[in-house]
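Peer 1: need coordinates for the below:
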Amino acid sequence: MTERVGVYPGTFDPVTLGHMDIIRRGATLVDRLVIGVTTNASKSPMFTLEERLAMIARETAGIAGVSVVAFDSLLMDFAEAQGASTILRGVRGVTDFEYEYQLTGMNRALNDRVETVFLMADVALQPIASRLVKEIAFYGGPIHRFVTPSVAREVADRVERIGRKGARP
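Peer 2: Below is the predicted model:
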């Protein structure tokens, strides 16, 4: 029997409880789930690629069949290199779906041997976005409901080094 490999791509800056929900559920759909960590040129990351790889590897250590790999190529080329037949994408709402729908069409044009599977985020986790977690943290707000305790500490440490917005001199 052929091993079913899936790829879950993203920047994961930082990895949130929403990401972890998709990873846990996605890992049950395939024999091996590769978390593909990339850098998006249109985003300015809080954490380096190496820091994000380490963060996700630590957070997913207890999930069977999950590996974490960096990539800097077209997603479909990365999926092919991993032997993946499935791309896993998390969707929080209509806005995500519209973007993902367009992306899926382009990806299918590049490689129609790889299928995209959408997982709806858990209702309680749908509002969570890495971008918003960082913004809340930069303004001194609590992020403990959106990320694991260890990720919350890493974000707080980074914000402390960078400097919090709205802080008084």
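
Peer 1: C-alpha only now, for contacts and for neighbours.
Peer 2: OK.

Peer 1: helices along the protein, start to end?
Peer 2: For the chain, the helices defined by DSSP state H occupy 17-27, 49-59, 75-82, 94-110, 130-138, 149-162.

Peer 1: let's have these in JSON lines, adding distance to Asn40.
Peer 2: Shown next, in JSON lines, are these (distance: least, CA to CA, whole Å):
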{"stretch": "helix 17-27", "distance to Asn40": "17"}
{"stretch": "helix 49-59", "distance to Asn40": "11"}
{"stretch": "helix 75-82", "distance to Asn40": "12"}
{"stretch": "helix 94-110", "distance to Asn40": "14"}
{"stretch": "helix 130-138", "distance to Asn40": "13"}
{"stretch": "helix 149-162", "distance to Asn40": "19"}
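
Peer 1: one more, please, to line up against the first structure:
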Amino acid sequence: MKIAVYPGSFDPITNGHLDIIKRSAKIFDKLVVAVLNNPNKKPIFNLDERVEMIKEATKDLNNVKIDYFSGLLIDYMNNINANIIVKGLRAISDFEYEFQMALMNRKLNENIETIFMMTNSEYSYLSSSLIKEVYKFGGSIEGLVPKIVVEKLQEKL
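Peer 2: Predicted structure coming up:
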């Protein structure tokens, strides 16, 4: 069974993330969307809220599981017997950082492969940070995030 992990902070999940999730779910037997719990970051949504939003947004995808982790991604992957990391790339600027991470993960565990997937050009400019900023200043984020995210941002902000 090919188990892949799509890691990220997902604060909040965007339609760009969903694009990668849906396309990855077609390729792998099981896709685990793993939400990073990083105590050094100050997310707008807590871990449970992020997991809840992703579960709602992916509820129609039978082979997608939502989970969370802290610490090294490689340790998490070993715990769930996964050996493929899926990373979405929006632009060339993403590649340099993600390539460095892929090489480090490979150094930590030579059995781990990283797959880079280009996002749909429709979402290539999207980031969670940009979504939060646009929303805070009153801009429309309709069509850029799942409906649940709009609802949760309304509650939060």
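
Peer 1: before we move on, back to that, single out the most deeply packed of the helices of the first structure.
Peer 2: helix 17-27 (a mean of 20; mean count of other CA atoms under 10 Å).

Peer 1: find the nearest non-adjacent residue to Phe69 of the second structure, please.
Peer 2: Leu36 (5.3 Å; CA to CA, 6 or more residues apart in numbering).

Peer 1: trace that neighbour over to the first structure, please.
Peer 2: In the first structure, Leu36 of the second structure lines up with Thr38, judged by TM-score structural alignment.

Peer 1: show the contacting residues for its match.
Peer 2: Pro9, Gly10, Thr11, Leu49, Ala70, Phe71, Asp72 (CA atoms under 8 Å, 6 or more residues apart in numbering).

Peer 1: switch to 6 Å and redo it
Peer 2: Gly10, Thr11, Ala70, Phe71, Asp72 (CA atoms under 6 Å, 6 or more residues apart in numbering).

Peer 1: same check, this time on Arg32 of the first structure
Peer 2: Residues near Arg32 of the first structure by CA under 6 Å, 6+ apart: Val5, Gly65, Val66.

Peer 1: quick check: closest non-adjacent residue to the last one.
Peer 2: In space, Val66 of the first structure comes closest to Leu33 once its chain neighbours are excluded; the distance is 4.8 Å by CA to CA, 6+ apart.

Peer 1: among the helices of the first structure, which is nearest Asp122 of the first structure?
Peer 2: helix 17-27 (7.3 Å; CA to CA).

Peer 1: related to what we said a few turns ago, quick check: the residue nearest to Val66 of the first structure vs Glu135 of the first structure, distance?
Peer 2: Using CA to CA, to the nearest Å, Leu33 of the first structure is found at 30 Å from Glu135 of the first structure.

Peer 1: now Val94 of the first structure
Peer 2: Distance of Val94 of the first structure to Glu135 of the first structure, given as CA to CA: 22 Å.

Peer 1: same thing with Asn107 of the first structure?
Peer 2: 31 Å.

Peer 1: map Arg52 of the first structure across to the second structure for me.
Peer 2: Using TM-score structural alignment, the partner of Arg52 of the first structure in the second structure is Arg50.

Peer 1: ok, for the aligned residue in the first structure for Ala25 of the second structure, nearest residue in space, not its chain neighbours?
Peer 2: Alignment note (TM-score structural alignment): Ala25 of the second structure maps to Ala27 of the first structure. Counting by CA to CA, 6+ apart, Ala27 of the first structure lies nearest to Leu33, which is 5.6 Å off, once chain neighbours are set aside.

Peer 1: what's the neighbour count on that neighbour?
Peer 2: 28 (other CA atoms under 10 Å).

Peer 1: Gly36 of the first structure: neighbour count?
Peer 2: Gly36 of the first structure has 23 neighbours, counted by other CA under 10 Å.

Peer 1: would you confirm that it contacts Val69?
Peer 2: Yes: contact criterion CA atoms under 6 Å: Gly36 of the first structure and Val69 qualify, at 5.1 Å.

Peer 1: what about the counterpart of Val145 of the second structure in the first structure, how many residues nearby?
Peer 2: In the first structure, Val145 of the second structure lines up with Val147, judged by TM-score structural alignment. By the criterion of other CA under 10 Å, Val147 of the first structure has 21 neighbours.

Peer 1: that concludes my questions; thank you for your assistance.
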